[in-house]
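*Asks:* Show me the folded form of this:
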Amino acid sequence: MPDGTDKKPSRIQQRNRGRILDAALEVFSQHGYRGATLDQIAETAGLSKPNILYYFDGKAEIHVTLLNQLMETWLDPLVTLDPKGDPLEEILSYVHRKLDMARDLPRESRLFAGEILQGAPRMGPHLQSDLRPLFEEKCAVIQNWMDQGHLTQIDPRHLIFSIWATTQHYADFATQVQVLLQDDPAGHEDAATYLTTLFTRLLTP
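*Replies:* Now for the predicted structure:
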């Protein structure tokens, strides 16, 4: 990778880094970290392997860079859960944003899922320092809504797990979903309607 000087990367350098990261996202989302190779990333990016190694020290650095970039995007829908908003509307908005991310960012979802399935060897610190306190904060918000009688009393932790499971499924198992829905163009809207009904009935006192 270029030396640690403060010189701003040129447009070509910025473009090449972007090409490498986009190619790596494609390769990692298809093959997982262990199955991905620098040769595959180089071929997908349309660059030589030595060129890849000019910008990154190796596969691990590329993977960590992608994961670091992903965390903010991945946590943002939960960050925006507003304690001052209408409880049910806030929960449903969170569900819809997660479902939209499954549609719009399927590669990122599979990258995240692959890292977790491996035991989060590279993302572990982020889970502890970023996700856990945010998760506990929002669980407390949801619990407060329940204690005030706005929502049915259930375990907020497992509610959030259920939201993750029912939305990210559409990205992580996209091939299966496409086969079973026969590429139905209304599939996303139908999923949104179903999940709205599901969580509304679950949470309405």
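*Asks:* going forward, measure contacts between C-alpha atoms and count neighbours the same way
*Replies:* Fine.
*Asks:* ok, and for stretch 27-46, which residues are buried?
*Replies:* 27-29, 32-33, 36-38, 40-42, 44-45 (16 or more other CA atoms under 10 Å).
*Asks:* Assign a three-state SS to Leu81, would you?
*Replies:* What DSSP: H, G, I helix; E, B strand; the rest coil gives for Leu81 is coil.
*Asks:* And for Leu47?
*Replies:* Per three-state DSSP, Leu47 ends up coil.
*Asks:* what about it, neighbour count?
*Replies:* 15 (other CA atoms under 10 Å).
*Asks:* what's near enough to touch it?
*Replies:* Neighbouring residues of Leu47 by CA atoms under 8 Å, 6 or more residues apart in numbering: there are none.
*Asks:* Distance of it relative to Gly114?
*Replies:* Applying CA to CA, to the nearest Å, the value for Leu47 to Gly114 is 25 Å.
*Asks:* for Gln13, same thing?
*Replies:* 29 Å.
*Asks:* Of these two, which one has the most company?
*Replies:* Gly114 (20 against 14).
*Asks:* Spell out, range by range, the helices that occur in this protein.
*Replies:* 11-35, 38-45, 49-55, 59-79, 87-104, 106-117, 124-126, 132-147, 156-172, 174-181, 187-203 (DSSP state H).
*Asks:* Proceed likewise with the subsequent sequence, for comparison:
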Amino acid sequence: MTGLRERQKGQRRQLIADAALELFKAHGFVATTLEQIANQAGVSAPTVVNYFGGKQEILLALLKEPDEQAMREARSRLDENSDPVDALCELEGLMTTYQLRAMPASLWRELAPFLFTGELSETFHPWNLAVVEETKALLLHFQEQGVLRESIDLEVAATVFNQYANMAFIRLATEATPDREAHARHMRSVLSLMCHGMLKG
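*Replies:* Here you go, the predicted model:
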């Protein structure tokens, strides 16, 4: 019975998130209200609040899922023959692919000014920390393989990766016609430079 109840809660949560995304795409994030989301999902506004808390938390949930998928895939492909530049490029590339699929450019353009400062940035802070932790784990793999220097501050390296990847993604996502190939080439050059300073001599 508990399993069934949990599945039903998960389905309702997904229903609310899907309704919110549909409205965000149609009307924009700022213009969409909790009441509209509730109506679209066929639930009450207090139910939306109970499941998520507010619009920002719904948006966070919508953006976490693609990154979680990307991190799972990148982790599953990591082995003793992996190269740190290739691994970082793959992680960044998967996150970029899934985030571009998750939301249209119009919504990214609306959100861009709020993602690095202010209340929305604070809402996203725990998730940025999760990406940093995943990147640290990836870099630790290469440190333990003897590829990266032991003296590397993995926290700093992972934070630099996350912050730069975020800025580069927003630039790409808000382009009139996102140039994925140019973005991938740019990120590989940046990550190659970053890794060059961490490699053992």
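*Asks:* and stretch 148-159 of structure 1, how far apart are its ends?
*Replies:* 17 Å.
*Asks:* Same check on stretch 101-112 of structure 1?
*Replies:* The first-to-last residue distance of stretch 101-112 of structure 1 comes to 12 Å (CA to CA).
*Asks:* if we look at that stretch, which residues are touching it?
*Replies:* The contact list for stretch 101-112 of structure 1 (CA under 8 Å, 6+ apart) reads 25-26, 28-29, 32, 67, 70, 167-172, 174, 188.
*Asks:* Show the buried residues in those residues.
*Replies:* In the contacts of stretch 101-112 of structure 1, the ones that pass as buried (16+ other CA under 10 Å) are 25-26, 28-29, 32, 67, 167-172, 174.
*Asks:* tell me which of those residues is nearest to Tyr54 of structure 1?
*Replies:* Nearest to Tyr54 of structure 1 among those, counting by CA to CA, is Leu25 at 18.3 Å.
*Asks:* Can you find the partner of that closest one in structure 2?
*Replies:* Using TM-score structural alignment, the partner of Leu25 of structure 1 in structure 2 is Leu21.
*Asks:* Contact partners for that match?
*Replies:* 59, 62 are the contacts of Leu21 of structure 2 under CA under 8 Å, 6+ apart.
*Asks:* how about a cut-off of 10 Å?
*Replies:* 27-29, 32, 37, 58-59, 62, 102-103, 107 (CA atoms under 10 Å, 6 or more residues apart in numbering).
*Asks:* Adding distance to Asn128 of structure 2, write those out as JSON lines.
*Replies:* Below are the contacts of Leu21 of structure 2 laid out as JSON lines (distance: CA to CA, whole Å):
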{"residue": "His27", "distance to Asn128 of structure 2": "26"}
{"residue": "Gly28", "distance to Asn128 of structure 2": "23"}
{"residue": "Phe29", "distance to Asn128 of structure 2": "20"}
{"residue": "Thr32", "distance to Asn128 of structure 2": "25"}
{"residue": "Ile37", "distance to Asn128 of structure 2": "26"}
{"residue": "Ile58", "distance to Asn128 of structure 2": "16"}
{"residue": "Leu59", "distance to Asn128 of structure 2": "14"}
{"residue": "Leu62", "distance to Asn128 of structure 2": "14"}
{"residue": "Ala102", "distance to Asn128 of structure 2": "17"}
{"residue": "Met103", "distance to Asn128 of structure 2": "18"}
{"residue": "Leu107", "distance to Asn128 of structure 2": "19"}
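*Asks:* Among those residues, which one lies nearest to Leu140 of structure 2?
*Replies:* Leu62 (28.4 Å).
*Asks:* My guess is that closest one contacts Leu15. True?
*Replies:* No - at 11.7 Å, Leu62 of structure 2 does not count as touching Leu15 under the criterion of CA atoms under 10 Å.
*Asks:* Look up how far His31 of structure 1 lies from the closest residue to Arg17 of structure 1 other than its chain neighbours.
*Replies:* In this structure, Arg17 of structure 1 finds its nearest non-sequential neighbour in Tyr55, 6.8 Å apart by CA to CA, 6 or more residues apart in numbering. Distance of Tyr55 of structure 1 to His31 of structure 1, computed by CA to CA: 22 Å.
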